[in-house]
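Novice: sequence first, predicted coordinates after that:
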Amino acid sequence: MRLNHLNLTVSDVKAAMDFLVNYFGLQIGSTRGNGFAVLFDDGGLVLTLMKGAQAVYPSTFHIGFIQESEERVNEINARLKDDGFDVSPPQRSHAWTFYVQAPGGFTVEVLH
């Protein structure tokens, strides 16, 4: 058995969707106005985004995108920084990793 569906409540569905498509290659399955979107990854995950008045997650909550190399982690970090996101450089922790606050109110970890 594997986890293959996750729903995130977000404050801005379009911004969160655009972020996930642009930086992590998710594909748009469908949308319903500005309140709902279905995204797919290339491994069969279905990620739904639902608009909520306030998206409040615990400080340790995050979703992660494992990359094929440290170089790819560095590339995504640089691209996010160039595009104006507040990201610290990757560091060695449990992996080569960094975190970014995504539009819509959730945290993303990028790691190898």
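Specialist: Yep, that arrived.

Novice: contacts and neighbour counts: CA atoms only from here.
Specialist: OK.

Novice: so which bits of stretch 70-86 are buried?
Specialist: Glu70, Val73, Asn74, Ile76, Asn77, Ala78, Leu80 (16 or more other C-alpha atoms under 10 Å).

Novice: put this next to the previous one:
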Amino acid sequence: MKLNHVNLTVTDVAAARAFLQKYFGLKVGGERGNAFAALFDDDGLVLTLMKGTQVSYPATFHIGFVQESEEKVNEINQRLKDDGFDVAPPQRAHGWTFYVEAPGGFTVEVLA
């Protein structure tokens, strides 16, 4: 059995949607104004975003996008830096990984 649906409460649905589309290739399956978006990947994931005024995830909470290679992790890291995101270089931990604070109030891990 695989987990294939996650809902995130975010402060800015449009910004979070655009971020996930641009850097992780998610596709919009439906929207309700600036209050809701349903995003899909090519492997059956359904990630929904719902607008909330008080977004407070625990410090260690994050979602992750596993990449096929360390080179892809490096590429995404550089694209984020080039676009003005404050990201540290990838490092060896439980793989080749880095974290980024996404628009809307949640953290994303990128790893291989």
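Specialist: Yes, it's here. Since we're looking at a predicted model, the values are computed, not measured.

Novice: with secondary structure added, can I get the buried residues of stretch 70-86 of structure 1 in TSV?
Specialist: Conversion of the buried residues of stretch 70-86 of structure 1 to TSV gives the following (DSSP: H, G, I helix; E, B strand; the rest coil):
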residue	secondary structure
Glu70	helix
Val73	helix
Asn74	helix
Ile76	helix
Asn77	helix
Ala78	helix
Leu80	helix
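
Novice: which member of the residues you listed is positioned nearest Phe106 of structure 1?
Specialist: Leu80 (15.5 Å; C-alpha to C-alpha).

Novice: OK, contacts around that closest one?
Specialist: Asp86, Val87 (C-alpha atoms under 8 Å, 6 or more residues apart in numbering).

Novice: got it, and Pro89 of structure 2?
Specialist: By C-alpha under 8 Å, 6+ apart, the contact list for Pro89 of structure 2 reads Asn74, Asn77, Phe98.

Novice: would you reformat those as JSON lines and include distance to Thr9 of structure 2?
Specialist: Compiled in JSON lines, the contacts of Pro89 of structure 2 are given as follows (distance: C-alpha to C-alpha, whole Å):
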{"residue": "Asn74", "distance to Thr9 of structure 2": "28"}
{"residue": "Asn77", "distance to Thr9 of structure 2": "24"}
{"residue": "Phe98", "distance to Thr9 of structure 2": "22"}
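
Novice: kind regards, and thank you for your time.
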